[in-house]
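Chemist: coordinates for the following, if possible.
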Amino acid sequence: MLPVKKYYSNAKFLITGEYLVLHGSLSLAIPLRFGQFMEIYESDSKDLEWIALDRAQEWLHFSISEDEVLQADQKGKTEKDFVCFLLKQAKQLNPEFLKNFSWRVKSEINFDRKWGLGSSSSLINNVAQWADVNPYELHAMVSKGSGYDIACANYCLPILFRRNGSHPMIYPIKFQPKFSEQLYFVYLGNKQNSEESVAKFLNGNPVTKTQVESISLLSKKLLQSENAFEFDALISEHERFISEVLNCDPIKSERFSDFKGSIKSLGAWGGDFILVRSDDGKREVHRYFYEKGLSTIFSWDEIILS
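Modeler: Coordinates of the predicted model:
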């Protein structure tokens, strides 16, 4: 049986502005070659069948009744709870959505879901397309995030993003550093809970307008960096700045102080991926991180959508 509808959303990296993007900083984000597919099939069942795959391997399979969606009052603790809540919010935005529950939904990510590249945001965006609703409105109803990941789900170019309710400011840009062959993305092996990180930050110390403007300026400068020396300096300045906001040590000084090059945290600090730049060759960079027990390493061209 062929699907009656098909959707796809990109995964993403937030290169600048982590945390402060929540307060309106201008931030650089990049869509990735990875993403999430969603296919909708007709079904004879009165309930909606939901199947989720991780690189072709099924990891979720359940049925959802209409009552479960209508009665969902929060995201809950399980994946099924979240899906029910997500579908309910989509239906609130478009009452015509899911008037018929006889559907079979197959959703598949083509990356390891532990990597934190946007399995939730790409799902939200796919459901928004299916329900024909504003993806930023739906995202705001189920998440406390900024929405930059929703923007990356829909764009095939790097973007400058500024949070602005259900209609954020998005500027598609060109960002292909001349030294991109010296850039790597390394998975630290410790997936962070984005919602918990966001909530903790929002409940912490207040952020000043000056701090937001400083990160916005750094985002612009990074785009204009002409060489690796400038890039390294800006990366170090960004890390120092965010470390003061969060009151914690930058990842390089904490774990990779002997690395020859620059390192920047991406997303929630303490896990997920880091951005690395080094004059050393690919073999030397891989050897360094392998010896640290880290083996998931991508070059720029291997992971960045271009």
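Chemist: rest of the way, CA atoms for contacts and neighbours
Modeler: Fine.
Chemist: what about the strands in this structure?
Modeler: Taking DSSP state E to define them, one finds strands in the chain at 5-14, 27-42, 48-54, 57-64, 103-109, 159-162, 169-172, 183-187, 262-265, 273-277, 297-299.
Chemist: before we compare anything, build this one as well:
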Amino acid sequence: MNFKSNGKILLTAEYAVLDGAKALALPTKFGQSMEVSLSGSPGIIQWKSLDANGNTWFETRMQISENGILSAAHSADKEEKKLVERLEQILNHCFDKKPGFFHGKGFTITTRLDFDRSWGLGTSSTLINNLAQWLEIDAFDLLANTFGGSGYDLAAAANDQPITYQLGTGKPAVFKADFNPPFQDELFFVYLNRKQNSRQAIARYKAQESEIQKLVEKISGLTEQIMQCEDLPTFELLLNTHEALISQAIALPQVKNELFPDFPGSIKSLGGWGGDFVLATGNEQAENYFRNKNYHTIFRYQDLIL
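Modeler: Okay, here's the model as predicted:
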């Protein structure tokens, strides 16, 4: 059995999405696939994770018992140990939801990324969504009991076009969005050469004493305006306003002011500030500005977004 989930870009409402702001999320052409087959070793899950080059970056064996799933491998490497513990946690929640599914069976599971793990496009969310598809369980429940977060990345993983995402009471509100800017030839994404830990970024946001409800209302309004925008100058103005609001809320400088003060176009952080990708506006000459500063992972809008 084969499953595939999309990566994600959060265009608006980073941080504020956690408190109910309407967010615009864009699924990416890059994602993660998962292949599952029954093996001849009952009671064993043989797990392998491949990177974008087809190299194994993680591998382990899990034992299926009557009470749950336990790691059969013990590593002295701290990073690998953390990965094993996290996978054990995820699979045990799956086991709790469908215990009879695993009994008396063995599985070989191989995951394959088609993007660099350091890019922050959703290694975790695509995994969660693939597992939920396989087991036919609630992906949002699985996320809540493992990684946590708003869940917008799961919604993007399961959709093949832009979406709006909003938390409220009960299940999140997810709607397909008609976002296809006529000026997308002048939009591109730049990787900042450093991966941001979203959990740390969220903790920073939660620690700030700001007027959250007013921020949520303003950001939701900007999301609506950005979706309807038909010209680049207005789009840039909306991006700049969004950056200023979030900068004030989390007490961090805007990435343009900090790293690219002489860039002529607009730059917007995407997701946790300080890492991963940014959205920039401009032509090929604008792209060369970043290449001259040793930022070489650059995608045109239409090359990255579904």
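Chemist: including distance to Ile251 of the first structure, could the strands of the first structure go into JSON lines?
Modeler: Listed next are those as JSON lines, based on distance: least, CA to CA, whole Å:
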{"stretch": "strand 5-14", "distance to Ile251 of the first structure": "16"}
{"stretch": "strand 27-42", "distance to Ile251 of the first structure": "20"}
{"stretch": "strand 48-54", "distance to Ile251 of the first structure": "29"}
{"stretch": "strand 57-64", "distance to Ile251 of the first structure": "32"}
{"stretch": "strand 103-109", "distance to Ile251 of the first structure": "28"}
{"stretch": "strand 159-162", "distance to Ile251 of the first structure": "24"}
{"stretch": "strand 169-172", "distance to Ile251 of the first structure": "29"}
{"stretch": "strand 183-187", "distance to Ile251 of the first structure": "12"}
{"stretch": "strand 262-265", "distance to Ile251 of the first structure": "7"}
{"stretch": "strand 273-277", "distance to Ile251 of the first structure": "9"}
{"stretch": "strand 297-299", "distance to Ile251 of the first structure": "17"}
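Chemist: export those strands to TSV and tack on distance to Ala131 of the first structure and mean neighbour count?
Modeler: What follows is those, written out as TSV (distance: least, CA to CA, whole Å; neighbours: other CA atoms under 10 Å):
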stretch	distance to Ala131 of the first structure	mean neighbour count
strand 5-14	11	23
strand 27-42	12	22
strand 48-54	14	19
strand 57-64	17	13
strand 103-109	13	21
strand 159-162	24	25
strand 169-172	23	16
strand 183-187	34	21
strand 262-265	35	25
strand 273-277	32	23
strand 297-299	34	18
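Chemist: what sits against the residue nearest the centre of the first structure?
Modeler: Closest residue to the average C-alpha location of the first structure: Gly118 at 3.8 Å, with CA atoms, centre = their mean. Applying CA atoms under 8 Å, 6 or more residues apart in numbering, we find Gly118 of the first structure in contact with Ala11, Lys12, Gly35, Asp149.
Chemist: same question, Asn126 of the first structure
Modeler: By CA under 8 Å, 6+ apart, the contact list for Asn126 of the first structure reads Tyr7, Tyr8, Ser9, Phe37, Met38.
Chemist: would you mind finding the match for the second one in the second structure?
Modeler: The reference is to Tyr8 of the first structure. The pairwise alignment with the second structure assigns Tyr8 of the first structure to Lys4, based on TM-score structural alignment.
Chemist: leaving out the residues flanking it, which one is nearest to that match?
Modeler: Leaving aside its sequence neighbours, Lys4 of the second structure sits nearest to Ser33 (CA to CA, 6 or more residues apart in numbering; 4.2 Å).
Chemist: show me what that neighbour lines up with in the first structure.
Modeler: Under the alignment (TM-score structural alignment), Ser33 of the second structure maps onto Phe37 of the first structure.
Chemist: repeat for Phe188 of the second structure
Modeler: Match for Phe188 of the second structure (TM-score structural alignment): Tyr184.
Chemist: that match contacts Glu302, doesn't it?
Modeler: No: contact criterion CA atoms under 8 Å: Tyr184 of the first structure and Glu302 do not qualify, at 9.3 Å.
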